[in-house]
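S.K.: 3D, please:
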Amino acid sequence: MAEPAPGPRVLLVDDHPMFREGVRFTLTRAGVPVVGEAEDGEAAVELARRLDPDVVVMDLAMPGAGGLAATRALVAEGTRARILVLTMSGEDTAVLAAVRAGAHGYLVKGVGPDEVVAAVRAVAAGHAVFGPELAGRVLELIAAPGSSSPPAPWPPELSEREREVLELVAQGLSNQRIAERLFISPITVRNHVSHILTKLQLSDRREVMLRYAARRDP
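M.R.: Sure, this is the predicted structure:
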């Protein structure tokens, strides 16, 4: 029997050693290797350059350069690593700032170990992930008047089905949920999402949410 594929390589960033130890144990036990650890934003950026992780699990509140500055720096450098925020604050301003900075997911500390593992895997697979208490609020914040530029118009180059999928991706639904809503297979949804990202020259679902979340109907 073939061995299961290794999990995404993770860089863990948090200024509390005991917390890092707990997250590291949770991830490695689930087959997700932690390839490096940092206790501040500057070290995180340097290690990400060196280690080329798949996912950076990032705290926001740290001494010196915090996680928000580190996220901006990594995104500005064009890192391929996807950034999952795992922090204490669930306040709207912190969540929206992280999303605007380039985070692909946001969890509040205290979530269960299984949720952390699932979020890391989902973010690595290209999904935008937010804790259940945050998902609806994130969309509301992105779509709120004055929170961003006017929503982009629905792109005419997409097929009718692709526009349906785009609308549901913009609402934060997973491929499975979209498949159930549209009565198609998850594989078909995945193919539609791939075509949408290519046609719109967007890199991931987070960018779809930022650009189209304010739209609710074609």
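S.K.: going forward, measure contacts between C-alpha atoms and count neighbours the same way
M.R.: Fine.
S.K.: Strands along this structure, start to end?
M.R.: In chain order, the chain shows strands spanning 10-13, 34-38, 55-58, 82-87, 105-108, 129-130, with DSSP state E as the criterion.
S.K.: how many neighbours does E46 have?
M.R.: When neighbours are counted by other CA atoms under 10 Å, E46 registers 13.
S.K.: To check against the first, give me the structure of this:
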Amino acid sequence: MLETRSGVAIVGQAVNPTSLIKLLRRTPCDVLVTDLSMPDPGAAVEDELNLIRQIHAEWPRLRIVVMSTTTNSALLRVLASERAVSLLSKTESMHELWRAIEQHVSNEPYIGNSIAALLATPPEAGCERPLALPLSVMQKTVVRMFVDGHSIAEIAATLGCHRRTVSRQKREAMVKLGVTNDPGLFSCVRAGEILKFESHI
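M.R.: The predicted structure is shown next:
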């Protein structure tokens, strides 16, 4: 469908994150249309979110359109907060894919109707399940120190990073857990939810 559009050339295709990074490093392009979930056992990329962030960091001008079948609103909220990608459900028509590309070319991220409906649904109280992404090591450390009574400034000093970094890691952990405030975060920790991610780190 994309190849039928005037002025469009498909310059490459990748089947997993590792091959995608290699392809991007040797093949210049303007727009990347990517699946959110591409299995890559043993890859260095920690999860799908970090893959998108790695690509955006290395190619900040590359426009990214993410297509996905996920209905996990916690994951989608994290991606939407990045403001560097367009989000489209695979249930949308091919016409919607072209609209996403066109809108993103003008530096306006596009959110498909199905994704927008999921984002508009408020998360339930407590921890949202199922989680699409585990907490990273950094996020777990920040959350545990915060729940233990340490302030953001104290955590930053202990970990040797900026307070904004600590705040961002805490915020992203809360989004992944599906909680919107500190009491909800404390409830998740008391329920043992964070400990369940040990095997995924």
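S.K.: Against E3 of structure 2, how distant is the aligned partner of M88 of structure 1 in structure 2?
M.R.: For M88 of structure 1, the aligned position in structure 2 is T69, judged by TM-score structural alignment. For T69 of structure 2, the distance to E3 of structure 2 (CA to CA, to the nearest Å) stands at 23 Å.
S.K.: more neighbours, those two?
M.R.: Relative neighbour count places T69 above the other of T69 of structure 2 and E3, with 13 against 9, counting by other CA under 10 Å.
S.K.: which residues sit in contact with that one?
M.R.: The neighbourhood of T69 of structure 2, defined by CA atoms under 8 Å, 6 or more residues apart in numbering, consists of S89, K90, T91.
S.K.: which stretch among the strands of structure 1 comes nearest H192 of structure 1?
M.R.: Relative to H192 of structure 1, the nearest member of those by CA to CA is strand 129-130, separated by 19.3 Å.
S.K.: Work out which residue lies at the spatial centre of structure 2.
M.R.: Central residue of structure 2 (CA atoms, centre = their mean): L49, 3.3 Å from the mean position.
S.K.: Could you identify the residue of structure 1 that aligns with that residue?
M.R.: L49 of structure 2 maps onto L68 in structure 1 when the alignment is built from TM-score structural alignment.
S.K.: hang on, isn't that match packed against L96?
M.R.: No - counting by CA atoms under 8 Å, no contact exists between L68 of structure 1 and L96, whose distance comes to 10.9 Å.
S.K.: quick one on the thing from earlier: what separates the match of L49 of structure 2 from D52 of structure 1, distance-wise?
M.R.: Counting by CA to CA, the gap from L68 of structure 1 to D52 of structure 1 is 19 Å.
S.K.: Same check on V95 of structure 1?
M.R.: For V95 of structure 1, the distance to D52 of structure 1 under the criterion CA to CA works out to 25 Å.
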